[in-house]
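Trainee: I'd like to go over a predicted model; first the sequence, then the structure.
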Amino acid sequence: DIARSYFNIGETYDGQGNYRKALEYHKKALDIRIKGLGESHPYVAAGYNSIGEIYFKQGRHDTALEYCQKALNILLNSFGKNHLDVALYYNNIANIYEKKRDYDLAIKNHKIALSISLKELGKGHPNVAESYNRLGEIYYKLKNYEKAVEYNEKAIDCLQQMRKHFTTIESKQFHLSEKQSIFENSIRNILEANSFDSTQFDLKQTFTYAETGKGNLLLDALNSSQAKYFANIPEPLLQKEYDLITDITYYDKKRQEKLLEGMDENDTTILAFSSKQFGLNRQYEVLVNQLETDYPQYYQAKYNFTTLTVNHVQDHLLAENQTLLEYFVGDSSIFIFLIQKNNYEVKEIKRDFPLKDWVQQMTKEGIYGYHALSIYDPLKTDSLQDAATLNYATAAQNLYKKLISPFENKLTKNLLIIPDGVLNYLPFEALLTEAPARIGSYKSYPYMLKKHQISYSYSATLLDEMRQKQHRRAPEGKLLAMAPFFDGDVEELNIRIDTTDIFADINRSEPLLPLPNSGEEIATISKLFDGTPIYGTAASLTQFQQQAESYRILHLATHGKADDRVGDYAYLAFAVPGDVGEFDKLYARDLYNYSLNADMVVLSACETGTGKLQKGEGIISLSRAFAYAGAKSIFPTLWQVSDEKTKDLLIGFYKYLKIGKPKDEALRLAKLDFLESNAGNGIGTHPYFWAGLIGIGDMRAVR
């Protein structure tokens, strides 16, 4: 089909932004189709529409309108008024009128498209959400804020319906991430409306919008988990669901592994895995429909999409003298929400600065890029160190001024930070409140750590869920600590470790190398908490799988690896019994099938808090996977950490936990002690060694 070939070539040029060549080939395709099919064929309409879209991109709006109107007329004659392609063409025409600032005709055409989509697709579809969103944008441009907010809320309600209709994580994430602009528009519209009339809208609604746009996949998973265990569903059905999810995960994991090995999507092995996974997904969808029909209580619990209100945060979530700072990072603005017991404020910060560049400058090009290199790496030069030192000092101040300074004078000592977007990569404790007195004198740097006790959460709603979560059963053990890569003498280690002295001051590429300090780390904390330490090749994945559900605290001192391309395939390494040279991987995706009863999980491994960033979800990482599995609090790392320094930091952390300190306070005190004890070692107080470990979730004291 020559016309199809021309059409495809035109689409390729269109995708490359070469509109002149795109028009040339689309017109060739259109001429052939008109001659062969006649002027009234739907394929001819598609040709007119494609040419109209290209003219639209070129800014030639009148010509675009001419072609798109021809396309619409053909489809109306061919399919009638209630066809989805007709709705698409009405939307295209509406977009042209919007660009021409003929807003009345833009609204008229969007509403026609919306009515068709609602009839053919129902309320919970991305096309419907987008129509509501576009109408909200037009009313915003007309400064009709009441109508703008009305359509914003309809778009958000549509997104909530989508969460019910898409059963797989992948489909939900794709569609929800594509619609994040709806939440940004909703927040902006209320703020702007209230700048003219402060009584027009309740400002607290903006926080609800921000919360609704965050952590939906994780919240849905927690809701689903709780629903299954408290809705009296027969065990065989739950087991069938568990088995299907496990099998789906297995085949997807095998498929991804083969793709990462370089195998083509069309390879027979890949196709076999995909076919098996498709069949299992269909079985799973049928089962979910059965559960929802036969067990409405389960359905209601699973699809509870209510987010916390400002009043609930103030009355139930925040402690006295605690401040919540929540960020919403949009395309054109950052919104900062401050909530205290008796105060609520919102500020808009325009994104007129290179946010992503500053974050990278502070972290990868500042804190850890140089220090994570091996001493034998030829790239580890004095000039790179000098650049990293300056990058960190500069970016840490710049980010503080943008992200913290707007509320600086209102902050309490205790901060709960809910980051968004690229801010998830930031250790806020290492932001600098002002310029250092002397560059390179790290002990004296004005870190936020020195003024504030900081913890993190994925969202306020998720924090409340994590705190209120009821474990499936009470764990029998206090602490399980594993050090798969400790290759020292365990008996000698246990004789040498004496925990009495640590209270005196109170008033990781393959092959994987040994972690010599991990043994002392888990031996010490196990003695403090009467825990169960497992060393070396005995610390296997099988041991973890068999024992993890029985402990209140899980501490894993091992190797970890983030994957910023496919976050669900980040992994923790475990030993293989009897084989020092081999290791097993616990992937983040595998954790989705676990049911942990842990109040705290400490991931003393590299890169356990970092991974792929997804809009609305944050970082898809090992730490997030442990939250998915049921952990109430997680302590991950943001970069490759030092085995020796992390040991010292964590022993200090557990020391303060032992005497009843809340987790966030215990971590802050351990970090301040670390700075003091390394004061004589200039580089030893660098943020690389202490700022990477952060606390997420429920920070109440360990029971």
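Mentor: That came through fine. Residues are numbered from 1 along each chain as shown.
Trainee: can we go C-alpha only for contacts and neighbour counts from here?
Mentor: OK.
Trainee: run through the strands of the stretch 251-400 of the chain in chain order.
Mentor: 322-329, 333-340, 343-350 (DSSP state E, counting those that start in this stretch).
Trainee: what's the most buried one of these?
Mentor: Compared across the strands of the stretch 251-400 of the chain, strand 322-329 shows the largest average neighbour count, a mean of 24 (mean count of other CA atoms under 10 Å).
Trainee: which strands or helices does that one pack on?
Mentor: Secondary-structure packing of strand 322-329 (3 or more CA pairs under 8 Å, 6 or more residues apart in numbering; DSSP states H and E): strand 333-340, strand 414-418.
Trainee: and with 10 Å instead?
Mentor: Judged by 3 or more CA pairs under 10 Å, 6 or more residues apart in numbering; DSSP states H and E, the packing partners of strand 322-329 are helix 180-196, helix 205-212, strand 333-340, strand 343-350, strand 414-418, strand 453-456.
Trainee: next one for the comparison:
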Amino acid sequence: MGDVWVTRHQPLKALTCYQQAINYLLFDFNSADIYTDPASFNSAFYTTELMETLLAKAEAFTLLYSTSHRVKDLDASLQTFLSFYRLTGFIEQFYESDDARMFISIKKNASHRQPIALCLQLFKLTGNKKYIEQAFLLDEQNKANTLALYLQENKLKASSNISASLLAEESYLKRSITAIVLKASGIANMKVLTRLKDTLNQYTVRLIKVQDKINNHTRLKKLNLGGNSISITELQKIIPGDGIILSYHIGDKEILGFAVTKDEFNFFSKPVDQDFQPSLQELYKLAQLAEGNNNRTVKSLSANLYRQLIQPAETWLKGKTNLIIIPDDELNYLPFELLTDNKGANLLSHYSITYNYSCTLLHQKTGNIQYSETKKLGMAPFNGKIPEGNWVQLSSSKQEIESVNGTMLLNRQATKQHFLQQAHNYGIIHLATHAYANDHDPNRSFIAFYPEGKVMDHELFLPEIYNLKLDKTRLIILSACQTGTGELVKGEGLMSLSRAFSYAGCDNIITSSWMANDNATAYIASRLHYYLQKNYGIAHALQQAKTDYLQDESIPATLKKPAYWAHLRLIGGFETEATTNWVGYAGFVIGLIVLILIVQISRNRVKRPRPGA
């Protein structure tokens, strides 16, 4: 009935109906006051209907404000949206599959622009910055929420007293289900498909039972998680003095940018220009072209996007060198390193740039890489001659992994089986190989190893990567085409191969956004490892490696187009580079000098003759 009153433009009567519906759908909630929203959802049963009712109530308050012009009504709309998000957070904790959680995430994302727009409107009306902080938290709740929850639960499992055999059985069942699903996708015979479906059902039932046992250990803690987004104060604790985060939200009418440093939280908003989306698409397309004379157009587009995305934050960027970008929607495709200021200098020349899916995931990162003390694995399956097929030889891939200075597997040694058996033992992994991103069916995306046997024997598909246990792996370098691209899911980001490695537990991934040039990638990769060996942070090492490539006079200018270097990007967090402790060192030297002087004075006193001797 509430919907009927809305169509008749009678929002107060609609709100009364929606409030009655909420009372009915929540057994322990009883309030006739339309300005009161549920804070707890322990008695929620009809959760889908409750979500729809809360959204309808929030929109009815917005309609009411259009005639009342009372800030109270606009704020009430925002508060109802926040109640909706508390409900979705409650539901997510009890969804065991990522597909189910993705459904909730997509549901949230479909409505998240409205409450963020409300926050901006309320800030303009009141000047109260709490609304901007709320906009930031709402935006965070709609970025990679499924991934964040998955990683959070894995940490919870690791800290709980769960038997290793139970976790191993869960892992085995997940791998088995993945293998069946992948196998079924290539079979047309109905009898075979029926048998596979029966087997799949059996494994699924077993998995549910195992996860129920695991939840007996973790359920209490899960209920006390209290949401999985990070507060601004918590975020600032992990930002170094030279660091800054730029997190973007693309609204229907405005671009909203949040700038977070160790000491400050700022924001900017500006109208979305008509040429914004076309410029994004055109720059991404042109950046991939190795041929043609498009430099002037690339520079023009880069300068235009700089004015819209970076220039409003220039004041806060002063004195910073370590930049993390949290993109939104189509910004996931943009290589920010290309953007140029009014002097023609690109961001690469000023900042080491890292990307991530959300600020919440930055809080999940752990420590720095001790390169010299870390076990390293390099694999190049296509360096030499390969069997006839669709694969092209990558003659420079050996050069890439030689610079790793670790275990090196070439050609026939670089098999999928070897990778699956050994990957979890290494802190740094460099894969110089082929890859394929399937935008229509992300589950068919894969990384290729030495081609032997059936397809499943040498192609590592995206769902298989999800099931890997790489929580001890600190850096994976995916030197392969299209490992950083894939289907864009609103609120979750690109369903890419690199994202799958994040699911597997790896903190830092260097990935490729488009088809890469073999020689250029080998050059940059070699310089990357050179700087990592010198204890550079990963982002700084990648920045310097790209800079070396661009400044190398032996490389023709035609090979310095963005297509050759801008494809590589780092997904990770802040690091503190290993530096000499000069204060401690100076104290040691001064102390040593004082000690020598004391000893020398003592010796002189011993040797000095007594008076009258």
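Mentor: Looks like it came in fine. All values reported here derive from a predicted model rather than from experimental measurement.
Trainee: rewinding a little: would a markdown table of the strands of the stretch 251-400 of structure 1 with distance to Ala94 of structure 1 be doable?
Mentor: Shown next, in a markdown table, are the strands of the stretch 251-400 of structure 1 (distance: least, CA to CA, whole Å):
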| stretch | distance to Ala94 of structure 1 |
| --- | --- |
| strand 322-329 | 28 |
| strand 333-340 | 26 |
| strand 343-350 | 29 |
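Trainee: wait, which of those strands is closest to Asp102 of structure 1?
Mentor: Checking the strands of the stretch 251-400 of structure 1 against Asp102 of structure 1 by CA to CA gives strand 333-340 as the closest, at 26.7 Å.
Trainee: which one is the spatially most central residue of structure 1 nearest to, not counting chain neighbours?
Mentor: Among the residues of structure 1, the one closest to the centroid is Gly618, at 1.7 Å (CA atoms, centre = their mean). Leaving out its chain neighbours, the residue that sits closest to Gly618 of structure 1 by CA to CA, 6 or more residues apart in numbering is Gly421, at 5.8 Å.
Trainee: now do the same for the one you found: its match in structure 2.
Mentor: Matched by TM-score structural alignment, Gly421 of structure 1 corresponds to Asp329 in structure 2.
Trainee: ok, now Ile522 of structure 1?
Mentor: Taking TM-score structural alignment, the alignment pairs Ile522 of structure 1 with Ile401 from structure 2.
Trainee: and the host helix or strand of that match, what other elements does it pack with?
Mentor: Using DSSP states H and E, Ile401 of structure 2 sits within helix 397-402. Secondary-structure packing of helix 397-402 of structure 2 (3+ CA pairs under 10 Å, 6+ apart): strand 376-380, strand 407-410, strand 428-432, strand 475-479, helix 518-533.
Trainee: mean neighbour count and distance to Glu96 of structure 2 added to those, as TSV?
Mentor: Listed next are these as TSV, based on neighbours: other CA atoms under 10 Å; distance: least, CA to CA, whole Å:
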stretch	mean neighbour count	distance to Glu96 of structure 2
strand 376-380	26	33
strand 407-410	18	37
strand 428-432	26	30
strand 475-479	25	28
helix 518-533	21	39
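Trainee: sorry, back to before: would a markdown table of the helices and strands packed on strand 322-329 of structure 1 with distance to Gly122 of structure 1 be doable?
Mentor: Compiled in a markdown table, these are given as follows (distance: least, CA to CA, whole Å):
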| stretch | distance to Gly122 of structure 1 |
| --- | --- |
| helix 180-196 | 19 |
| helix 205-212 | 21 |
| strand 333-340 | 32 |
| strand 343-350 | 35 |
| strand 414-418 | 34 |
| strand 453-456 | 38 |
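Trainee: can you find the partner of Ala557 of structure 1 in structure 2?
Mentor: Matched by TM-score structural alignment, Ala557 of structure 1 corresponds to Ala432 in structure 2.
Trainee: so what's that match up against?
Mentor: Counting by CA atoms under 10 Å, 6 or more residues apart in numbering, Ala432 of structure 2 touches 378-383, 394, 396-401, 410, 448-449, 477-481, 518, 521-522, 525.
Trainee: can you check Ala227 of structure 1 too?
Mentor: Each residue near Ala227 of structure 1 by CA under 10 Å, 6+ apart is listed here: Ala221, Ile233, Gln297, Tyr298, Tyr299, Gln300, Ala301, Lys302, Tyr303, Asn304.
Trainee: from those residues, pick the one nearest Asp31 of structure 1.
Mentor: Nearest to Asp31 of structure 1 out of these is Tyr303 (CA to CA; 51.3 Å).
Trainee: test my guess that that closest one contacts Ser224.
Mentor: Yes - the pair Tyr303 of structure 1 / Ser224 is scored as a contact, 7.8 Å apart, by CA atoms under 10 Å.
Trainee: Glu582 of structure 1: how many residues sit nearby?
Mentor: 14 (other CA atoms under 10 Å).
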